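A predicted structure for the sequence below; I have some questions about it.
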Amino acid sequence: MLLTSIDPFVQEFERQFDRAFRQVTGGGNGGAGMPMDGIRRADDVVLRFDLPGVDPDSVEITVDRGVLSVTARREEEIAEDERPFVRERVMGSFTRRVYLSEHLDAEAIEAAYDNGVLAVRIPVLEKARPRKIAIRQNGRGRKAIKS
């Protein structure tokens, strides 16, 4: 039997996140259209997506069979008398997919958009949350665990 101090939830989340990141970005160009940070807390996971210049009405979040998808559209209007000579800002539609662990509650996801950052909060299921285990002591009316 192998005992480890690594949180298996975090390990699985990171593995799935890395896999999804490689699929979406083609191997690691940095997720140019929709950079994301993921934060694990005791009771939830928070994903933050940078979406500057995106109309909040164009953002769509869906969950289907354990996959969270975030789609957004950024458009730039150029007048007839204007001609771009430098175009570094990425325009168009962007989609990021994150594979959710079975330890997350996909039914209770919340999202908020503020100052160009989309925050998606995903609660951790009660059964996957850290908990304290009571230790029984011999001689106090309780039976010892037999090994």
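Structure received. Quantities reported herein were computed from a predicted structural model and do not represent experimental measurements.

from here on, contacts and neighbour counts on C-alpha atoms
OK.

I would like the residues contacting stretch 120-134, please.
Applying C-alpha atoms under 8 Å, 6 or more residues apart in numbering, the contact partners of stretch 120-134 are 9, 42-48, 103-106, 108-112.

Distance check, residue 46 against residue 100.
12 Å (C-alpha to C-alpha, to the nearest Å).

ignore the last one, residue 106
8 Å.

next, the one to line up against it:
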Amino acid sequence: MLTYSDEFVVELDLPGIDPDKLDIDVERNVLTIKAERLSRIPDAVDAVASERPWGVFSRQLVLGDSLDTEKVDADYTAGVLCLRIPIAEKAKPRKISVTSREAIREQEPQKSINA
């Protein structure tokens, strides 16, 4: 997981997953990733060793309130799922301008009193 100035990035290694078998959803601030890797070993074959597990996998990430979960971008290329979640505008640092009531009074025209 990486945090840049304007987005939060999550990368997951998911080799051998068909993109149609990926399911990603967000409910409140919980991101859920489910994937299914099908076995490529025929049923009639007894495997001696298998380096790659198969079946259904899931991972949940609790996201902070500062992320805009309405705009999650997901890319699955070369077995790597990359999720980019922008930081919400309200959570980004911003400058606050300072004014002075004295400066405002100085800009107002002065009223003179004639006796």
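Arrived safely, thanks for sending. Computed from a predicted model, the values in this text were never measured in an experiment.

Need the TM-score from the superposition.
The TM-score (TM-score structural alignment, normalised by the length of the second structure) is 0.79; 104 aligned residues with a C-alpha RMSD of 2.2 Å.

about what we covered before: are any of the contacts of stretch 120-134 of the first structure buried, and which?
9, 44, 45, 46, 47, 48, 103, 104, 105, 106, 109 (16 or more other C-alpha atoms under 10 Å).

how about TSV for the residues you listed, with distance to residue 22 of the first structure added?
Formatted as TSV, these follow (distance: C-alpha to C-alpha, whole Å):
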residue	distance to residue 22 of the first structure
9	20
44	24
45	20
46	20
47	17
48	18
103	22
104	22
105	24
106	22
109	24
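
tell me which of the residues you listed is nearest to residue 77 of the first structure?
residue 48 (26.6 Å; C-alpha to C-alpha).

Leaving out sequence neighbours, find the closest residue to residue 36 of the first structure.
Leaving aside its sequence neighbours, residue 36 of the first structure sits nearest to residue 49 (C-alpha to C-alpha, 6 or more residues apart in numbering; 4.4 Å).

Now that neighbour: which helix or strand?
strand 44-50 (DSSP states H and E).

Next, the mean deviation of that strand compared to the second structure.
Here the mean offset of strand 44-50 of the first structure against the second structure after fitting is 0.5 Å, by mean C-alpha distance after the TM-score superposition for the first structure.

can you name the residues of the second structure that the following helix or strand past that strand overlays?
Scanning forward in sequence from strand 44-50 of the first structure by DSSP H and E, the next helix or strand is strand 60-64. Mapped onto the second structure using TM-score structural alignment, strand 60-64 of the first structure covers residues 23-27.

same thing with stretch 97-108 of the first structure?
Counting by TM-score structural alignment, stretch 97-108 of the first structure corresponds to 60-71 in the second structure.

From the chain's centroid, how far away is the matching stretch?
6 Å (C-alpha atoms, centre = their mean, to the nearest Å).

which residue is nearest the centroid of the first structure?
Central residue of the first structure (C-alpha atoms, centre = their mean): residue 47, 3.9 Å from the mean position.

Could you find the counterpart of it in the second structure?
Match for residue 47 of the first structure (TM-score structural alignment): residue 10.

any idea how far the residue nearest to that match when sequence neighbours are not counted is from residue 105 of the second structure?
Spatially, and ignoring its direct neighbours in sequence, residue 10 of the second structure is nearest to residue 1 (4.5 Å; C-alpha to C-alpha, 6+ apart). According to C-alpha to C-alpha, residue 1 of the second structure stands 52 Å off from residue 105 of the second structure.

before we move on, what about residue 89 of the second structure?
For residue 89 of the second structure, the distance to residue 105 of the second structure - C-alpha to C-alpha - is 34 Å.

Residue 72 of the second structure now?
Taking C-alpha to C-alpha, one finds residue 72 of the second structure at 48 Å from residue 105 of the second structure.

ok, now residue 66 of the second structure?
39 Å.
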